[in-house]
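S.K.: I would like to see how this sequence folds:
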Amino acid sequence: MFYYFIRKIIFLIEPEVAHKLILKYLYSQHIQKIINFFLQPLPKKKIKCMGLIFDNVLGTAAGLDKNGEYIDVISKLGFSFIELGTVTPIAQIGNPKPRLFRLIHMEGIINRMGFNNLGVDNLIKNIKKSDFKGIIGINIGKNKDTSIQNAINDYLICIEKTYCYASYIAVNISSPNTTNLRNLQYGTMFDQLLMHIKKKQTEMCRKYSKYVPIAIKISPDLSTTEIIHISKKLIEYKIDAVIATNTTIDYSLIDNKKNNQKQNGGISGLPLQKKSTEIIHILSKILKNKIPIIGVGGINSVDSAQEKIQAGATLIQMYSGLIFHGPAIIRKIIRKV
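M.R.: Below you'll find the predicted structure:
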């Protein structure tokens, strides 16, 4: 109940500013001492996925900590893994502000951030400074100024630079906020992307004697036919996991009579919940456990977390649910799912 009181104050602040303030506040030494004192150890429910052992099913979705600045404090909240990013080869400011909007009445968020980040080299520096020894995923993307025809090179650069510091690498080809990015999910572009990614993974594995799994993050706005095609290609190229899903641009999911309904960008949170679960269900039927699914999109309760698992997800991630329900929801999910 305490968080919901605090949330009223937080929601008076512009969303992007509030996000940074909360993370900085949690990072303070005094708050860290309180967290360490009051938080009881969580039960460990070991799960194997992508050849890695996770302490529980729940991790953070990309976007919560783009630059790896808050790894240590986030890890203490109970998550079994942290996915950093999206990060690009070169730092970029992203889309013009404001670019993050709350749909308070329906526990949703609209964002058009545009892969704002300080670059892959900065992320690696922050990972090196962290004391966290758990599982870290690094979510990678292409720079805005890189043409879609040359996008593969950006992903290969990021794989090469992050390979030794990631537990797994997530390839983001489904954000709606970078022009033409979603084209990489289709046709020969998708084939070429997977082929080059696997080639680079093999090369790095031989170089460092370390196998780092690669996951592909897909859109919730795909047709069943497109999902079938993508699934077959993921199996063909032996991709290690699929993350379902990114944000949606299906504006029919939000109430057009409320504030922020005319904002462009990807919708996350509760409005995305059913759609992402349906995608997981379709993937599960096609993949038949050949490739694990990481479910994300609208997880805001124990029930919604269980729905993702029942639909076929091995692991789940959350971000928006944390904003609307606070850290307590993390521990509820971990204890009961």
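S.K.: okay, CA-based contacts and neighbour counts for the rest of this
M.R.: Noted.
S.K.: Tell me where the longest helix sits in the protein.
M.R.: helix 187-208 (DSSP state H).
S.K.: Show me what that one is in contact with.
M.R.: With contacts defined as Cα atoms under 8 Å, 6 or more residues apart in numbering, helix 187-208 is touched by 152, 155-156, 159-160, 163-164, 183-184, 210-212, 233-234, 237, 239.
S.K.: Stretch 256-267 now?
M.R.: 101-103, 108-112, 175-177, 247-251, 254-255.
S.K.: what's the following helix or strand after the helix or strand hosting Lys125?
M.R.: In this assignment (DSSP states H and E), Lys125 forms part of helix 120-129. Once the chain leaves helix 120-129, the next helix or strand it forms, by DSSP H and E, is strand 135-140.
S.K.: How far away from the center of its chain is the very next helix or strand once past that following strand?
M.R.: Later in the chain than strand 135-140, the nearest helix or strand by DSSP H and E is helix 151-162. Distance of helix 151-162 from its chain centroid, counting by Cα atoms, centre = their mean, to the nearest Å, is 18 Å.
S.K.: Buried residues, helix 151-162. List them.
M.R.: Neighbour counts over helix 151-162 (16 or more other Cα atoms under 10 Å) mark 151-159, 162 as buried.
S.K.: What of stretch 7-26?
M.R.: So for stretch 7-26, counting by 16+ other Cα under 10 Å, buried means 10, 15, 23, 26.
S.K.: How many residues are close by the closest residue to Pro176 other than its chain neighbours?
M.R.: Leaving out its chain neighbours, the residue that sits closest to Pro176 by Cα to Cα, 6 or more residues apart in numbering is Gly266, at 6.0 Å. Residues near Gly266, counting by other Cα atoms under 10 Å, number 21.
S.K.: before we go on, could you also do this sequence so I can check it against the first one:
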Amino acid sequence: MYHLIRPLFFRFEPEGIHHFVTAMLKTVNRIPGVSALQRKMLHVNDPRLEREVFGLKFKNPVGLGAGFDKNASHVKEIANLGFGFIEIGTVTPLPQPGNDKPRMFRLPADEGLINRMGFNNQGAEVAAGHLRHLKRDGLIIGGNIGKNKVTPNEKAVEDYVKCFDVLFDVVDYFVVNVSSPNTPGLRELQEKEPLKNILNTLQQRNSKNGISRPILLKIAPDLTDSQLDDIVDIVKETGIAGIIATNTTLSRQGLTSPSSVTSETGGLSGKPLTKRSTEVIKYLSEKSGKAFPIIGVGGIHSPSDAIEKLEAGASLVQIYTGFIYQGPTLIKRINKALLRRNK
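M.R.: A predicted model of the protein is given here:
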């Protein structure tokens, strides 16, 4: 069904159709019985799919990556599609419009997307407000946090702390995003010393709250092996819960789409990222001796892509671009494939 309507969606500008579809999703779910019907058609409820990772119990290992629901405006409706967990954000302390439009570009020939959104969001307080009275029904929610564009790197830790404090009571885990290529200078925070400062500060904050939240680090696929070695050391030194591998890439290698699109600045996601993100997962898993959990994301467009990530060392997976290209049944297909694999 989705493959019949996708060509129509793809006639429209990507960001505009995204807002149209999410608005329609919210409208449709107001119709009595629709939510229950979606859950009946798309959910795969089986205890064999459950995962306990960094102290949290996930109904299934397939999550929605950050960026789709930046302001936590559609969590209830998205949950009906069968996800085991949803990551909101990236959220910054203050609202910001993001980069100038257009800022998202499709690469249908490569099943990819290029985006330079720039952490456009309504701010941490708005996201927290949307989550405060949400009925979870076992759904795990992650909060992906970043710094405002106007905040200099030497004060970045203050922005991460502000987001952490505002969202602490309404999310189940945190993701520190220092790997987006679309905020000037942000990736410089992946260097060992500034990164340790941010993570240690959040960990100290975490231990003062009586209860603690798992803190994960989202990394870029463009890191060298030496930088990945540093990441392993940082995870062990700071005691954070794990890694999300990976964010979007700056590489344009192997693309077949027209240069008019591939030359756009921004991070590339989707199928072109499949191999590299899996390589990073495998490297981190082996180098660390499986010392910490990894959430695998990047180019998952089929059940076999998800299984490949899990076999490489991921404990959970997330989809985003694959969700756009393959539609909501991808979640169910992955979960069904995992059940067949576990027979």
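S.K.: So after superposing, what's the score?
M.R.: Overlay of the two chains. TM-score (TM-score structural alignment, normalised by the length of the first structure): 0.95; 332 aligned residues with a Cα RMSD of 1.4 Å.
S.K.: Could you list which residues are in contact with the spatially most central residue of the second structure?
M.R.: Central residue of the second structure (Cα atoms, centre = their mean): Gly65, 2.5 Å from the mean position. By Cα under 8 Å, 6+ apart, the contact set of Gly65 of the second structure is 86-88, 297, 318-320.
S.K.: on that earlier part again, which strands or helices does the helix holding Lys125 of the first structure pack on?
M.R.: If you count contacts as 3 or more Cα pairs under 8 Å, 6 or more residues apart in numbering; DSSP states H and E, helix 120-129 of the first structure packs onto helix 151-162.
S.K.: once aligned to the second structure, how far is the helix it packs on on average?
M.R.: Compared with the second structure after fitting, helix 151-162 of the first structure has a mean deviation of 0.7 Å; criterion: mean Cα distance after the TM-score superposition for the first structure.
S.K.: if we can go back for a sec, may I see the buried residues of the helix holding Lys125 of the first structure?
M.R.: When burial is assessed from 16+ other Cα under 10 Å, helix 120-129 of the first structure yields the following buried residues: 120-124, 127.
S.K.: mean per-residue distance, that helix to the second structure?
M.R.: So helix 120-129 of the first structure averages 0.8 Å relative to the second structure (mean Cα distance after the TM-score superposition for the first structure).
S.K.: Figure out how far that helix is from the centre of its chain.
M.R.: Taking Cα atoms, centre = their mean, one finds the center of helix 120-129 of the first structure at 18 Å from the center of the full chain.
S.K.: Looking at the alignment, what corresponds to Gly187 of the first structure in the second structure?
M.R.: Counting by TM-score structural alignment, Gly187 of the first structure lines up with Lys192 in the second structure.
S.K.: neighbours around that match, how many?
M.R.: Going by other Cα under 10 Å, the residues that sit close to Lys192 of the second structure add up to 14.
S.K.: Repeat that for Asn143 of the first structure.
M.R.: By other Cα under 10 Å, 23 other residues sit near Asn143 of the first structure.
S.K.: Contacts only, for the aligned residue in the second structure for it.
M.R.: In the second structure, the residue paired with Asn143 of the first structure is Asn148, using TM-score structural alignment. Each residue near Asn148 of the second structure by Cα under 8 Å, 6+ apart is listed here: 92-94, 96, 119, 159.
S.K.: 7 Å - rerun?
M.R.: By Cα atoms under 7 Å, 6 or more residues apart in numbering, the contact list for Asn148 of the second structure reads 92-94.
S.K.: Dump those to CSV, plus secondary structure, distance to Ser304 of the second structure and neighbour count.
M.R.: Compiled in CSV, these are given as follows (DSSP: H, G, I helix; E, B strand; the rest coil; distance: Cα to Cα, whole Å; neighbours: other Cα atoms under 10 Å):
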residue, secondary structure, distance to Ser304 of the second structure, neighbour count
Thr92, coil, 35, 27
Pro93, coil, 38, 24
Leu94, coil, 40, 17
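S.K.: Would you tell me which one of those comes nearest to Lys57 of the second structure?
M.R.: For the contacts of Asn148 of the second structure, the minimum distance to Lys57 of the second structure (Cα to Cα) is 26.9 Å, reached by Thr92.
S.K.: Just tell me what the closest one corresponds to in the first structure.
M.R.: Per TM-score structural alignment, Thr92 of the second structure is aligned with Thr88.
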